[in-house]
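Participant: coordinates for the following, if possible.
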Amino acid sequence: MLERLNQAMEYIERHLDQRIEVTELARIAVTSEYHFRRLFSALAGVPLSEYIRRRRLTVAGAEVLAGAETLLDVAVRYGYGSGEAFARAFRAVHGVGPGEARRTGAALRAQPRLSFRLIVEGSGSMRYRIVEKDAFHLVGRRARVPLVHEGMNPAIVEFVKSVDKETVRRIEALSDQEPQGIVNASDNLAGSRAEGTELDYWYAVATGAAPDDLDVLAVPAGVWAVFESSGPFPQTLQYLWRDVFTLWFPSNPYRSRPGPEISRTRLSDDGSQADAELWIPVERVTG
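Facilitator: Down below sits the predicted model:
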């Protein structure tokens, strides 16, 4: 998988002055467009579209300083319809306009070319199982919140506090299948996983019921990879999610598929430790 990702990175480099289709990158990596976007952002720490933009403007910056072509020629080559649009994008990345950079020889910022390799750290193993699950509902309360990679998410904390105790009891009583009890789920996340990206957060249970007076998400039947970990909260769950995408997916014959990502967390009495379970919708890679 990592070799195929690096082939996709090579394709990007050869086509920085052309339109780059994510479908072609996914074809090279032998995976779905959905999984490619998510895997890339998890591994690279930056959305695919942002990486391509930065690489284009890095190469364009070198050509601006070289002075062999007009600024408009450079702008058009890298996909900008006008000098003004190019100047805005150039300044956003480099902190200086292309004209000034050429006149003064200003120092520019560079986005290094990415390549991926597997680094084995420690001797721990990931506990996981593969589950085939019938269609079910997530039933509870939903809110639109920004993504936070590390530490507590203030928007989620405030949202959960806003759910009254009677509603919590009603939701919990509907739980009738795995994952048992109240869970947290993320769905409808934009293609990137950049900090601040908005997503639907669910405080809900997995159930066959679909009451009219609660928020309901219908989840189709499919295969799930279920991961388990224990340790400090909330780092344990956040690091588990990171390791799933950066370590497990690249070395296993599965890819993520559209659907909610569900976590079940049980805290210690003082709230400092957690037993975490993460459910990721997956499909087996064929061929």
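
Participant: from here on, just use CA atoms for contacts and neighbour counts.
Facilitator: Fine.

Participant: wait, is residue 231 part of a helix?
Facilitator: No: assessed by DSSP: H, G, I helix; E, B strand; the rest coil, residue 231 does not belong to a helix; its assignment is strand.

Participant: also this sequence, please, to line up against the first:
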Amino acid sequence: MISMLNQLVDLVEEHLTDEIDVGAWARALGTTEHHLRRVFSSLAGMPLSEYVRRRRMTLAATDVVSGREDLLSIAVRYGYGSSEAFGRAFRSVHGTGPAHARREGGPLRAQPHLKFHLTVEGSAPMHVRILDHPAFRLAGHAARVPLTRSGVNPHIAEHVASVPEAEHRRLKALSEMEPAGLLAVSDDLDPDRAEGSELTHLHAVALRRDTPVPEGLDGVEVPAGAWAVFRSAGPHPATLQQTWAATATQWFPSNPWRLRPGPEIVAVLERSEDFSVATCELWLPVEAG
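Facilitator: As a prediction, the model looks like this:
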């Protein structure tokens, strides 16, 4: 996986003034765009799209300051259809517009060419099971919310709190199969997992495929396939979020599995009364790499 990511950033470097086709690159590297973007984002600490933008603007800054071309020509070379769009991208990286940078020579911020290296970690074992699971349905209450990478997501907390207590009990009684109990489901995720990007959060339970979704509930069809199920226990949600990150930084790079499209599910097995400590299972849809 490390070699694959380094090949990816080399391809980005070679095509900074061309159209970026991550899907084609992923196929050539023997993986999927879904998996490649997720692992890149987790290891680099930024979405692939953000890295591409920063690298383009790093190189564009040299062209801007040199003064050899007009700004529109530079904008077009780096894939922007207007000086205004180029200016917004330039300003978001450098904190100043290209005209000002040309006059004053800066300030400018550089995004180095990334290189991934293997760091031996993982002295603490990850508790994971792989299972083939039949197709099933998720049924519950859905809401579109922005993604947050750390801490409690206030939008999800607000959504769950808005569900009446009687409805929580009703949902829990509907649960028919693993993953059991009330579930926190993330679906329709942005491929890059960008902070603030929208996802569908479903406060839900798992039903057998032939069970109709009860009236008043939102449903998601989940096809049959393999799942990697990771167990975490400790302060919540920090331990769960650390486990989520470790799947990309430790488990996927050292195991012959990759993510496939589908919902990501958290099942809470045990928790303290105030939810400050919890034992959870994180269900990720996978396929053989």
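
Participant: list the contacts of residue 115 of structure 2.
Facilitator: Under the criterion of Cα atoms under 8 Å, 6 or more residues apart in numbering, the contact partners of residue 115 of structure 2 comprise 6, 9.

Participant: is it true that residue 160 of structure 2 touches residue 202?
Facilitator: No: with contact defined as Cα atoms under 8 Å, residue 160 of structure 2 does not reach residue 202; the gap is 9.1 Å.

Participant: so these two - more neighbours on which side?
Facilitator: Set residue 160 of structure 2 next to residue 202 and count neighbours by other Cα atoms under 10 Å: residue 202 wins out with 27 against 19.

Participant: what's that one aligned with over in structure 1?
Facilitator: Taking TM-score structural alignment as the alignment basis, one finds that residue 202 of structure 2 is matched in structure 1 by residue 202.

Participant: which strands or helices does the helix or strand encompassing that match pack on?
Facilitator: Secondary structure here is read from DSSP states H and E; on that basis residue 202 of structure 1 sits in strand 198-207. In this structure, strand 198-207 of structure 1 makes packing contacts with strand 136-146, helix 165-173, strand 183-187, judged by 3 or more Cα pairs under 8 Å, 6 or more residues apart in numbering; DSSP states H and E.

Participant: average offset of the first one relative to structure 2?
Facilitator: By that I understand strand 136-146 of structure 1. Using mean Cα distance after the TM-score superposition for structure 1, strand 136-146 of structure 1 ends up 1.1 Å from its aligned counterpart in structure 2, as a mean over the superposed pairs.

Participant: what does the shortest one give?
Facilitator: Averaged over the aligned pairs, strand 183-187 of structure 1 sits 0.6 Å from structure 2 after superposition, using mean Cα distance after the TM-score superposition for structure 1.

Participant: now do the contacts for the residue most central in space within structure 2.
Facilitator: Central residue of structure 2 (Cα atoms, centre = their mean): residue 193, 2.6 Å from the mean position. For residue 193 of structure 2, the residues meeting the contact criterion (Cα under 8 Å, 6+ apart) are 38, 41, 47, 147.

Participant: ranges for the helices of the stretch 151-287 of structure 1?
Facilitator: Secondary structure of the stretch 151-287 of structure 1 (DSSP state H, counting those that start in this stretch): helices at 154-162, 165-173, 235-243.

Participant: can you get me the start-to-end distance on stretch 233-251 of structure 1?
Facilitator: Separation of the first and last residues of stretch 233-251 of structure 1 by Cα to Cα, to the nearest Å is 27 Å.

Participant: now it: buried residues?
Facilitator: By neighbour count on 16 or more other Cα atoms under 10 Å, the buried set for stretch 233-251 of structure 1 is 233-238, 240-241, 244-246, 249-250.

Participant: can you check stretch 22-31 of structure 1 too?
Facilitator: 22, 25, 26, 28, 29, 30, 31.

Participant: among the residues you listed, which lie within strands?
Facilitator: Residues from the buried residues of stretch 22-31 of structure 1 lying in strands, with DSSP state E as the criterion: none.

Participant: pick the one among these closest to residue 278 of structure 1.
Facilitator: Using Cα to Cα, residue 31 is the member of the buried residues of stretch 22-31 of structure 1 that lies nearest residue 278 of structure 1, at 22.0 Å.

Participant: that closest one against residue 255, yeah?
Facilitator: Yes: Residue 31 of structure 1 is in contact with residue 255 according to Cα under 8 Å; the separation is 7.2 Å.

Participant: anything in contact with each of those two?
Facilitator: Between them, residue 31 of structure 1 and residue 255 share these contacting residues under Cα under 8 Å, 6+ apart: residue 285.

Participant: and the contacts of residue 193 of structure 2, which is closest to residue 100 of structure 2?
Facilitator: Lowest distance from residue 100 of structure 2 to the contacts of residue 193 of structure 2 (Cα to Cα) belongs to residue 47, with 27.9 Å.

Participant: and for the residue mapped onto residue 166 of structure 2 from structure 1, the neighbour number?
Facilitator: With TM-score structural alignment defining the correspondence, residue 166 of structure 2 maps onto residue 166 in structure 1. Using other Cα under 10 Å, residue 166 of structure 1 is surrounded by 9 other residues.
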